[in-house]
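Peer 1: Make a model of this:
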Amino acid sequence: MKSTIVKSCTKASSVKREFHNSPLADPYAVVPATGFVRIDQILKLIPVSKNTWWTGVREGIYPTGIKWGHRTTVWKAEDIHQLISELSEVK
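Peer 2: Model (predicted):
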């Protein structure tokens, strides 16, 4: 259990460093202020693979999506903007 928590924290801090160095200055250009977004839009801003994103959702690192259809999941744009602001904070 402890190694899982350490691994999760390591992943999160790695994503924070990578996001902070991301060349995208305006997340609103990719993700609208309100509404819903799909995974491809999210991954343009957060530099992780789809597999890492879904693992982070299961582990509670990233927000839970809303099932929109049989093979479609969306996330609230507000939740993604909150995640982006948390990841961009330098500690």
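
Peer 1: For the rest of this, base every contact and every neighbour count on C-alpha atoms.
Peer 2: Fine.

Peer 1: Tell me how many other residues surround Lys50.
Peer 2: By other C-alpha atoms under 10 Å, the residues close to Lys50 number 13.

Peer 1: check contacts around it.
Peer 2: By C-alpha atoms under 8 Å, 6 or more residues apart in numbering, the residues touching Lys50 are Ile39, Leu43.

Peer 1: and the gap between Asn51 and Trp75?
Peer 2: 16 Å (C-alpha to C-alpha, to the nearest Å).

Peer 1: here's the other one to compare against:
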Amino acid sequence: MPEIYSSALIGFNSLPDEGFVRLPVVAALWTCSRGTVWRWVKEGRIPAPYKLSPRTTAWRAGELRAALAKIERD
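Peer 2: Predicted coordinates:
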């Protein structure tokens, strides 16, 4: 796994479900590129992010955990 992915994941499991994470963490969780994250959001494979400010987009950790758990169940 590239180092950028592993460093982005540090502390993810300790975040509360209401905590927010940015694009590098989402890409690391799904081990894909940033472009793939956006494509999969559009397709509904990854939950949609929240627009926190005009230049800040983030995902809720709990929603990402739920999506990953669903993949594991399927």
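
Peer 1: After superposition, what's the TM-score here?
Peer 2: After superposition, the two chains reach a TM-score of 0.70 (TM-score structural alignment, normalised by the length of the second structure), with 65 aligned residues with a C-alpha RMSD of 2.3 Å.

Peer 1: Asn51 and Trp75 of the first structure: who's more crowded?
Peer 2: Trp75 (19 against 9).

Peer 1: Just want to check the distance between the closest residue to Pro24 of the second structure other than its chain neighbours and Thr57 of the second structure.
Peer 2: Closest residue in space to Pro24 of the second structure, ignoring its immediate chain neighbours: Ala8 at 6.1 Å, by C-alpha to C-alpha, 6 or more residues apart in numbering. Distance of Ala8 of the second structure to Thr57 of the second structure, given as C-alpha to C-alpha: 16 Å.

Peer 1: Would you map the helices across the second structure?
Peer 2: Ranges of helices in the second structure, per DSSP state H, are 3-9, 23-29, 34-43, 61-73.

Peer 1: Give the aligned equivalent of Trp40 of the second structure in the first structure.
Peer 2: Using TM-score structural alignment, the equivalent of Trp40 of the second structure in the first structure is Gly56.

Peer 1: Identify the residue spatially nearest to that match, adjacent ones excluded.
Peer 2: Tyr62 (5.4 Å).

Peer 1: Mind checking the helices of the second structure for the one nearest to Lys51 of the second structure?
Peer 2: helix 23-29 (12.2 Å; C-alpha to C-alpha).
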